[in-house]
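Q: take this sequence and fold it.
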Amino acid sequence: MLRNTKSGYGWVAITFHWLSFALLILLTLKGLSFEDMPKGPEKLAQIGNHKSMGTIFMLLILARLGWRAANPKPTPLGDNAKMNRISAMVSGALYGLLLIQPLSGALMSQAKGYPVQVFNLFEMPILVGESETLAGLFSQIHHTAWMLIVALVLLHVVAALKHHFVARNDTLKRIFVPRRG
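A: This next block holds a predicted model:
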């Protein structure tokens, strides 16, 4: 089953979910790996790879949002309307941050005077000119978005575990294997 149903996620949504998570982990590790590297060609190569992966990540999130808009959202298994609203708000915030994060990284790079080459296949359009002030602003946004993403992902994981171990419903299982109907 490729498409979502009211009772669960389809293979496409499940693949988007786990691919996004895996790429987010890789981007985080890559970003942290060059923080303390001395300036030089190796650091520039690592940053270039991070920017390429970040661009792919942003395109993946846009595709994921498109798929989400075209498919039904499975009915929440929790019966607490307030918690369901909070869950929807956290989900919306997380999607927003998952777009802000790579976009702010690209804008930071451009404001520092560096283009965003994507695996040497193409270059992202220049959206901002070189500006130390903007580079600092986008750097702060990039860092803050990352911290908020980490917090919301942890909240997401805790909520999924609560559904599984405390509420004992199939919320967690639905993101691993599609359900029919």
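Q: use CA for all of it now, contacts and neighbours both
A: Fine.
Q: list the buried residues in stretch 53-65.
A: 53-58, 60-61, 64 (16 or more other Cα atoms under 10 Å).
Q: just the ones of these in helices?
A: Of the positions in those, 53-58, 60-61, 64 sit in helices, assigned by DSSP state H.
Q: the residue nearest to R179 when sequence neighbours are not counted: neighbouring residues, count only.
A: Excluding the flanking residues, the one nearest R179 by Cα to Cα, 6 or more residues apart in numbering is G8, at 5.1 Å. By the measure other Cα atoms under 10 Å, the count of residues near G8 is 26.
Q: G8 and P76 touch, don't they?
A: No - here G8 does not reach P76: they are 9.3 Å apart, not a contact under Cα atoms under 8 Å.
Q: gap between K51 and L29?
A: Going from K51 to L29 by Cα to Cα, to the nearest Å gives 13 Å.
Q: I meant to write Q46 there.
A: 11 Å.
Q: just give me the closest of the ones in helices among the buried residues of stretch 53-65 to A93.
A: Nearest to A93, judged by Cα to Cα, of those is I61 at 13.1 Å.
Q: another for comparison:
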Amino acid sequence: MSLINTRQAYGWIAIALHWVSAVGVITLYLLGEQMEEATTRPDQIAAQATHVSVGLLFITFLATRLFWSFSQPHPESLERNLWLRRLGTAVHVVFLLMVLALIVSGPLTVLSTGRPLAVFDWFAIPNPFGRVGWLHEAGEVVHKAAAKLFWPLIALHVGGALKHLVVDRDRTLVRMLWARS
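A: Take a look at the predicted model:
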């Protein structure tokens, strides 16, 4: 079984990165929603601290996912319809760009308040530049806009996977569930 991708199949590394990323991004999204829904200031601060801490722990993993995705060959699409194949490629690219925007804008939004990036009570990354109001506002806008893309992209992604499974009955979904020998 291959660790790396080929033109016929995904390798174990890509499959593991895909599924762990999916769980992590969903977790971070839900933590972000919890932060937005908090009704008291102490609850907001606690939810934000958890979101930031989990995000910082996960950021290296997501960056690895981005690097791996762009450095590996992708298996040839089994989609016969040119427009659906292009849509699938566009959804994947937008997903990766969304993740990149989130992992850049999230830390910048916190750092631009003048605070360090704290990871639970374990350690903190010092703030290199202090409070920068315009950067904080821009970071929040980018972070929230990228997060709003989340559910429509999930719907398109899952819908495409189900189409391949139920309608086309091809190996598209199977290729992302386990690597072939």
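Q: drop the TM-score for these two in here.
A: Aligned and superposed, the two chains score 0.86 in TM-score terms (TM-score structural alignment, normalised by the length of the first structure); 179 aligned residues with a Cα RMSD of 2.1 Å.
Q: with distance to R174 of the first structure added, can I get the ones in helices among the buried residues of stretch 53-65 of the first structure in JSON lines?
A: Below are those laid out as JSON lines (distance: Cα to Cα, whole Å):
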{"residue": "M53", "distance to R174 of the first structure": "28"}
{"residue": "G54", "distance to R174 of the first structure": "27"}
{"residue": "T55", "distance to R174 of the first structure": "28"}
{"residue": "I56", "distance to R174 of the first structure": "26"}
{"residue": "F57", "distance to R174 of the first structure": "23"}
{"residue": "M58", "distance to R174 of the first structure": "25"}
{"residue": "L60", "distance to R174 of the first structure": "21"}
{"residue": "I61", "distance to R174 of the first structure": "20"}
{"residue": "R64", "distance to R174 of the first structure": "17"}
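Q: helices of the first structure, start to end?
A: Ranges of helices in the first structure, per DSSP H, are 11-33, 41-70, 81-111, 132-165.
Q: identify the residue nearest the geometric centre of the first structure.
A: L98 (3.6 Å; Cα atoms, centre = their mean).
Q: correct me, but that one touches I149?
A: Yes - contact criterion Cα under 8 Å: L98 of the first structure and I149 qualify, at 7.3 Å.
Q: quick one: M53 of the first structure and G40 of the first structure, what's the gap?
A: Taken as Cα to Cα, the span from M53 of the first structure to G40 of the first structure is 20 Å.
Q: which residues touch stretch 64-77 of the second structure?
A: Stretch 64-77 of the second structure is contacted by residues 4-10, 14, 17-18, 21, 85, 96, 100, 172 when judged by Cα atoms under 8 Å, 6 or more residues apart in numbering.
Q: between these, which is nearest A145 of the second structure?
A: Of the contacts of stretch 64-77 of the second structure, the one sitting nearest to A145 of the second structure (Cα to Cα) turns out to be L100, at 12.6 Å.
Q: corresponding residue for that closest one in the first structure?
A: Aligned by TM-score structural alignment, L100 of the second structure pairs with L99 of the first structure.
Q: that match: neighbouring residues, count only.
A: Around L99 of the first structure there are 19 residues (other Cα under 10 Å).
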